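Peer 1: Sequence and computational prediction follow.
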Amino acid sequence: MIKGIFETHLNVTDLERSHHFYEQIIGLQHAYGQKDRGNSFYWIGGEGNAMFGLWQKDPSEVRRQHFAFQVSLENMKQAVTYLEDKGIKTRNFLDDDIGELYVFGWMPAVSVYFTDPDGHSLEFISMLPDKAKPELGMVPWSEWEKIHGRVKGDSG
């Protein structure tokens, strides 16, 4: 019955600041907003595919949350540069400061993490075209590509 997640919402402390971040920095398409009600909505993946909502709340009502945006593998290769060029600090899942993204072998998918102005944990993630290898656990993207006989492009 369930085909996917259509909509999710996030509480923020400053709607204008978050609107700027998600529309101008991250690049989401603004769909609708009601400043008097303290909300703003964005399309993800094009109009009518999925929706993301922001709601301005008192700081005591804003708790750190996590979610991931799906991006294409081609865009994933440029994700770190894209974010850092916009002044956003990135990290990998292990936050180990080695400067390389990791692959979750059980999926398999590669991702990069960053935060929004309220400290919410955000992620860009891309599924890889390979067969899952859960026995590998988490491995650096370059190692995953070597295992699969490919030379990986710049992952940041």
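Peer 2: Looks like it came in fine.
Peer 1: From now on I want contacts and neighbour counts done on CA atoms only, so please keep to that.
Peer 2: Will do.
Peer 1: ok, for residue 119, nearest residue in space, not its chain neighbours?
Peer 2: residue 64 (6.3 Å; Cα to Cα, 6 or more residues apart in numbering).
Peer 1: helix/strand/coil for the one you found?
Peer 2: Assigned by DSSP: H, G, I helix; E, B strand; the rest coil, the conformation of residue 64 is coil.
Peer 1: Residue 22 looks like it's in a strand, true?
Peer 2: No - with three-state DSSP as the criterion, residue 22 is helix rather than part of a strand.
Peer 1: gap between it and residue 51?
Peer 2: From residue 22 over to residue 51 the distance is 12 Å, taken as Cα to Cα, to the nearest Å.
Peer 1: And the two? Which one has more around it.
Peer 2: More neighbours surround residue 51 than the other of residue 22 and residue 51, with 21 against 18 (other Cα atoms under 10 Å).
Peer 1: Which element is encountered next along the chain beyond the helix or strand where the more buried one lies?
Peer 2: Counting by DSSP states H and E, the element that carries residue 51 is strand 50-56. As assigned by DSSP H and E, the chain's next helix or strand after strand 50-56 is strand 66-70.
Peer 1: try this one next to it:
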Amino acid sequence: MVPPPLRGILETAVYVNDLEKAHAFYAGVIGLERMVTGDRLFAYDAGLGETLLVFARGQTAEDTETPGGVIPGHHSEGPAHFAFKIAPEDVEPWRAHLEGSGVAIRSTVIWPAGGTSLYVDDPDGNVVEFAAPALWPNFQE
């Protein structure tokens, strides 16, 4: 049986020890708009129809009851990874912006398909990638 088609990734999540330090990075340095503020998570607009969830580590392991149903508990130990999509012409401006904001570039990778990725750490050691196409065979402009 063939599964129905996927429409992309709606949410990506990272877990942090300090929501305010994370906010200083994701809003202050990266420029994401915070859409939801809570005791255990912040949600950021990460592009058209895409959301970055930043959870307070240790605050989401138990199920959470809401008026609409139960959200199953989840958590993560150690650093996570995710990538922001950027345009090829924005690789060097992003490099300059990050370095100018005091964020060290951990690594730069030139991919066989021609794309470039910049890797940095957020305040909790999560690996944040800024990826310009093409990295994967399914890339479409």
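Peer 2: That came in fine, so what should we check first? Since the model is a prediction, treat every value here as computed from it, not as a measurement.
Peer 1: Now the TM-score, please.
Peer 2: Overlay of the two chains. TM-score (TM-score structural alignment, normalised by the length of structure 2): 0.74; 116 aligned residues with a Cα RMSD of 2.1 Å.
Peer 1: tell me what the strand holding residue 51 of structure 1 is packed against?
Peer 2: When contacts are defined as 3 or more Cα pairs under 8 Å, 6 or more residues apart in numbering; DSSP states H and E, strand 50-56 of structure 1 sits against strand 7-12, helix 15-19, strand 39-44.
Peer 1: Now mean neighbour count and distance to residue 80 of structure 1 too, for these, in CSV please.
Peer 2: As requested, those are exported to CSV (neighbours: other Cα atoms under 10 Å; distance: least, Cα to Cα, whole Å):
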stretch, mean neighbour count, distance to residue 80 of structure 1
strand 7-12, 18, 23
helix 15-19, 18, 20
strand 39-44, 21, 20
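Peer 1: Let's have these in a markdown table, adding distance to residue 124 of structure 1.
Peer 2: Compiled in a markdown table, these are given as follows (distance: least, Cα to Cα, whole Å):
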| stretch | distance to residue 124 of structure 1 |
| --- | --- |
| strand 7-12 | 16 |
| helix 15-19 | 18 |
| strand 39-44 | 13 |
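Peer 1: looking at the ones you listed, which is closest to residue 115 of structure 1?
Peer 2: Residue 115 of structure 1 lies closest to helix 15-19 among these, at 11.5 Å (Cα to Cα).
Peer 1: Just give me the mean distance for the closest one relative to structure 2.
Peer 2: Superposed on structure 2, helix 15-19 of structure 1 shows a mean distance of 0.9 Å to its aligned residues (mean Cα distance after the TM-score superposition for structure 1).
Peer 1: continuing past that helix, what's the next helix or strand?
Peer 2: Past helix 15-19 of structure 1, the next helix or strand by DSSP H and E is strand 29-34.
Peer 1: which residues in structure 2 does that following strand align to?
Peer 2: Under TM-score structural alignment, the match for strand 29-34 of structure 1 in structure 2 covers residues 33-38.
Peer 1: Distance from the matching stretch to the middle of the chain?
Peer 2: Centroid separation between stretch 33-38 of structure 2 and its chain, computed with Cα atoms, centre = their mean, to the nearest Å, is 14 Å.
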